[in-house]
Structures are given as C-alpha cells and as structure tokens.
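>>> this one's sequence-less:
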C-alpha cells in the first residue's frame, strides 16, 4: 500500500514562487512578511494539507510549547478534573498538553517519559504510578533541565515542586468523625505504603487511633490497589475476622464502593452496623445508596497550582528558587454511610 508523501515548507514555496525561509517566517507570523503573503501561505498550506514538524521546530527554537502530563488512570474524577484545570490554564498561555496514562504501571511510566523527552516537551507534570519504587526515569527529566512538577503522588527524594492535600490530616478528620459517631473498632483499607500519600494516610490513621485510646491491630490495616475489586476482597476479609470492625476507612472511593457492595450483599446495615468512609469525592459517592462519606481533595485547585508552578519555572529557568511544596487542607464530606445521627 502506497504511503502519501507529506507536504513540506519547500512544497508551499514552490507553489507560490517564494523561498522556504519566507514561508517559514509567514507561518510564524514574522512582522517583516506582508499580510498578503501570510494569507497566501496559509491558504496553500491548507490546500496541501501541510502539517508542521513540531519536533524540528522545537529543536530549532529550543521551545515546543508542549507540556507532558502523566496520570495513573483517566477513569478517576480526581485525575480528570486535575487534567481539565491544567489544560485550561496552559492552553490559555499557548501550551498544548500531551496526556499519558500509566495505568499504575512503572514500565508504562518509564516509556511515557522517554516519549515526552523525545518530543522535546517544555515541562512534565505527573502523579506517580502505584508500581513506581525507583525514580531514575524522573531524574532524567531533571537532568535535561526540564521543569518537573508532581501532584497528589510525589516523592520528597526527587526535590521538585509538589502540589497535594494534607493526607495525614485527612486521616485524622476521618477517624475523629467516626469516633464521634460512636465507632470504636475502625479498619483501614489502605494503599501501598511505599507511596508517600498512602503512607501518610496510614500514619495519620494510627496516630488518630492513639489519640482516642483505640486499639491498633495489624489485621485491621489491609494494603492494596484500592480498585473496586480490591475493596470487595478487603471487605470480605474484614468480615471473616472473629471480631469484625464497626467502621471501615478506605483510602480510595473505588475501594469504598467495592466494600459497600459486599456489605449490602451480606445484609449488613450501613452505617448502623458498620460505618464506611472513602477518599476522593468521586461523583458516584453522592449517587449510591447509602451515599458515601468521603474526602474532597480540591482537584481543580491542585490542577491550577500545578500549572502555575510550571509557568513560574519556565519563566525563571535560571533563578534559584526554593522548592515549592503546596499542601492544601482536606475537607470531609459527611454523607449517609457514616452519619448515624442525620
């Protein structure tokens, strides 16, 4: 099958009888090129279906106006909301966003970074995959002098700007609320503690239990992927304990939904017998019955701050500025799944 030859600047120049240099200047709105010539060039470019070579342009100018965005999963309202906020701000400043989904895979994350570096992006904004334990692929971004901004899931060892919520405080908000509702045996369906945000949520949970003189038992802390299916499995395991919990705090809303399904299948009344709290304020948490108490992570604000951090770094490439750790206070959204006294 024959491939269609791509049109070039030289092809446009040949049609108009001008130099390739004049075409290039016209396409880049150079002030020395007449309006008439610019209009002619644009029309011929459209007729020839000319597509600019952004990589070649980036190599020439040292700037691509492209920003890479790496997210763990696109089916999360939190990440899609952060993405939308970042895009709105960066598009307004003339940047296009290249979106890559790691699907929680370390290998996919490494591949994405290689592609973004090859594409000559001006910066990378990212949230780490669950599988990521080694950060050498992110160090490559820094070694290339490209601004790297992390959000939600980030590691202090990388020494880059970071935006997220106070995960430690979030656990205190949740445990305090459950204790106020009369709960005394609170389980935690946790994320993997090698990821900083989940480690901080576990520490916050443990410290909050200590504050209320409640028992800390290893069989009540179950680490996992926080997927819906993982939430189901963890809830089934908790129900098999000789002394089952009277409350469950899941570090992700999808895990909380899976736990809720199991509780309903076992005719366990929520919150009368077991209270339930999630994390992330996914839209479905307000629609299911009972509606799920959760943590609002202020996704739009996180996206805005991440985009602004990149813009600041790109405008001040040589300025020695201390790292910016932007930590937002979380908000507990109380709903039916934990509110025993509505």
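The structure has been received and is ready for your questions. Since we're looking at a predicted model, the values are computed, not measured. Numbers count the residues shown, from 1 in each chain.
>>> Please make it C-alpha for all contacts and neighbour counts, starting now.
Will do.
>>> Can you report how many residues lie near residue 261?
Neighbourhood size, residue 261 [other CA atoms under 10 Å]: 16.
>>> Included below, for side-by-side comparison, is a second structure:
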C-alpha cells in the first residue's frame, strides 16, 4: 500500500499542503475546526509523519528529551511514565536520558541532544552539578528547556518543583506531634537548590518545636542502600541518639530500616521514620512510617505544559516558577 503524504491529504481535502502540514502539527494559526478535520482524515487514512523529510526541510523534531539523575528512584520513574503519556497524546515521543548523578555524563547527554536537534528538554540536574553552563548551550541552539525537581537558580528557565522548605518544616512538626523530639535528617548535597531548601525547612521545623537537638547529615554522593545503612548506624551510635529519622529518599530509608531491624524490633518500633518516595512495602518494615508524597501527576503535567508553550510559541516565552505542596501519609 502506498504511503499517504501531506500533498495527498491536501489534494483530497481541497486544502493547501502548508495548511495540512500546520494542522498536523497542531499549530495555533490553523483554526480548531480545520485542525480537527485534517487530523481525523489523516488518522482514517493511516497517515504517518515522515521524520526524514521534516529534518531535510529544517522543521522541528517531535522528540522531547527527559534527563533524570536516577531512573530507579520512584519519583523519577513515575514522572517519566506520566510525561511519556502526555507526549504521546500531543504527538511527541520521549527520549529518556539518565545522568546517574554524574555531571560528566550529563554533559555528554546535552551534546547528544544538541546533535539530534531535539524539540525540547525537561531536566533534573545531577547531584554533582554546580556549574550549569552545559545546560546554557541549549539556549544558543534555540532548544527550550524546563527544569523540574532539582533546579538551579543560575538557569533562566521555567521550573516546576515541590515547596521543599514548607514540606520539611511540616514533616518535623508532624513527627513532633507524634511524640518525637530528637529528629535527625539524612539529606543531600547542600549545593543543590532542592536540598538547600529542605535543610532550611528542617531547621525551621526544629525551631518551631523548640528542640535543641539538631542533626543533619549531608550526603554528597549518589544515594544508595548501603549509604543509608551506615549513616543511620553513625547516628544511632552517637552519645545522643535520635528518636526519629527523616530520609531524603526511599533508597536511603531502605538502608536505615535494615540497620534498625538488625538491632532488634524494639529500636525499630520506637523510632519514627519519614521518607520521600513512598513504596507501600516499606510500611511492612515499619508501621510508624510517614510517607512524603509528591503530587507527581500535577508536577509532570505542569512541566509538560510549560515546555509545550515554549515549543509552540518560541517568541512568547515567559519564565515561570511553579511550586506544589506535598501530602504526608
């Protein structure tokens, strides 16, 4: 069967081929009724975009690049899944890149994205990233970007994130309301904006509850179960032990729970636990666990919508910063 082309659709519908092309790309200058008729007819005839022809004409790609630090983290894997669905519905496909918390790998990813002329980028920076000049290259090549979760104030892009300061403050006060007074926090690299804000929230929460106990471990390497285990061990072997632990990742929490369980059920039962990334099976290990649930659907949709605005209306780009609230479960 002969592959149907834009010119075929234009001839059969009595439209100019440029009108059909714009309608198939959902361009705003084509009225909605015409767009819907063209899209319906193209779907009926089994039209498929010829990406090679588009690239030869210099048209934009239909590929969106999503850069995450660690796809094994539940937040990032769920985020990618939601973005992939939204992109498919809008006629785009997603290329997922994992920096594995390496700034050098992140730089190579950006080179690849620029070489492939990807339509736009959604990115969360690695734990090692302090200099963001490699991301700034995207602007030179007119590739729009929206930052999410781990963002940098040095990048003049739209961003979507959790209200991290108020979230950690709420976690501390909630644990205190449950009877815990010596609350320790296993956090990330303070050079990353996200962890700066969370640590401010932690200390703000301690001030609010009027406790003198302060213990924030800043873990600058990639989060691992082993790291969570040894960090918890360090805290519990100190002269003044915490009675509650906040983990910045369920990966760290897994290690922490392993250590507590190894010491006996009594310690595990008497220690309050709060963690980002709520895997239901964690509640089997600790009945008194507090899950910090990020609104993943809202964050992903807001991020995608901002990128689409930048792609469709490149001359009307506005830098927008959105924050969402977490739910404590």
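Everything's here; your move. Note that the structure is a prediction, hence the values are computed from the model and not measured.
>>> Can you give me the TM-score here?
The TM-score (TM-score structural alignment, normalised by the length of the second structure) is 0.82; 293 aligned residues with a CA RMSD of 2.3 Å.
>>> Which parts of the stretch 1-150 of the first structure are helices?
Under the criterion DSSP state H, counting those that start in this stretch, helices of the stretch 1-150 of the first structure are mapped to 9-16, 20-27, 35-47, 54-61, 77-92, 106-118, 136-143.
>>> Residues touching the second one, excluding its own?
Helix 20-27 of the first structure is contacted by residues 9-10, 12-13, 33, 37-38, 41-42 when judged by CA atoms under 8 Å, 6 or more residues apart in numbering.
>>> which of the residues you listed count as buried?
Among these, those classed as buried by 16 or more other CA atoms under 10 Å are 9-10, 12-13, 37-38, 41-42.
>>> okay if I get these as a markdown table plus distance to residue 271 of the first structure?
Shown next, in a markdown table, are these (distance: CA to CA, whole Å):
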| residue | distance to residue 271 of the first structure |
| --- | --- |
| 9 | 67 |
| 10 | 71 |
| 12 | 70 |
| 13 | 73 |
| 37 | 71 |
| 38 | 68 |
| 41 | 68 |
| 42 | 64 |
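>>> Which of those residues sits closest to residue 53 of the first structure?
The closest of these to residue 53 of the first structure turns out to be residue 9 (CA to CA; 9.9 Å).
>>> Quick check: the aligned residue for the closest one in the second structure?
The alignment leaves residue 9 of the first structure without a partner in the second structure, by TM-score structural alignment.
>>> go on, residue 221 of the first structure?
By TM-score structural alignment, residue 221 of the first structure lines up with residue 216 in the second structure.
>>> my hunch is that that match is in a helix, does that hold up?
No: looking at residue 216 of the second structure with DSSP: H, G, I helix; E, B strand; the rest coil, it is strand, so not inside a helix.
>>> Now do the same for residue 281 of the first structure: its match in the second structure.
Aligned partner of residue 281 of the first structure by TM-score structural alignment: residue 278.
>>> Residue 307 of the first structure too?
Match for residue 307 of the first structure (TM-score structural alignment): residue 304.
>>> Which among the helices of the stretch 1-150 of the first structure is found nearest to residue 202 of the first structure?
helix 77-92 (20.5 Å).
>>> contacting residues around residue 77 of the first structure?
Taking CA under 8 Å, 6+ apart as the criterion, residue 77 of the first structure is in contact with 282-283.
>>> Then the one 5 residues further on?
If you count contacts by CA under 8 Å, 6+ apart, residue 82 of the first structure has them with 299-304.
>>> and what of residue 134 of the second structure?
107, 110.
>>> residue in the first structure matching it?
Using TM-score structural alignment, residue 134 of the second structure pairs with residue 137 in the first structure.
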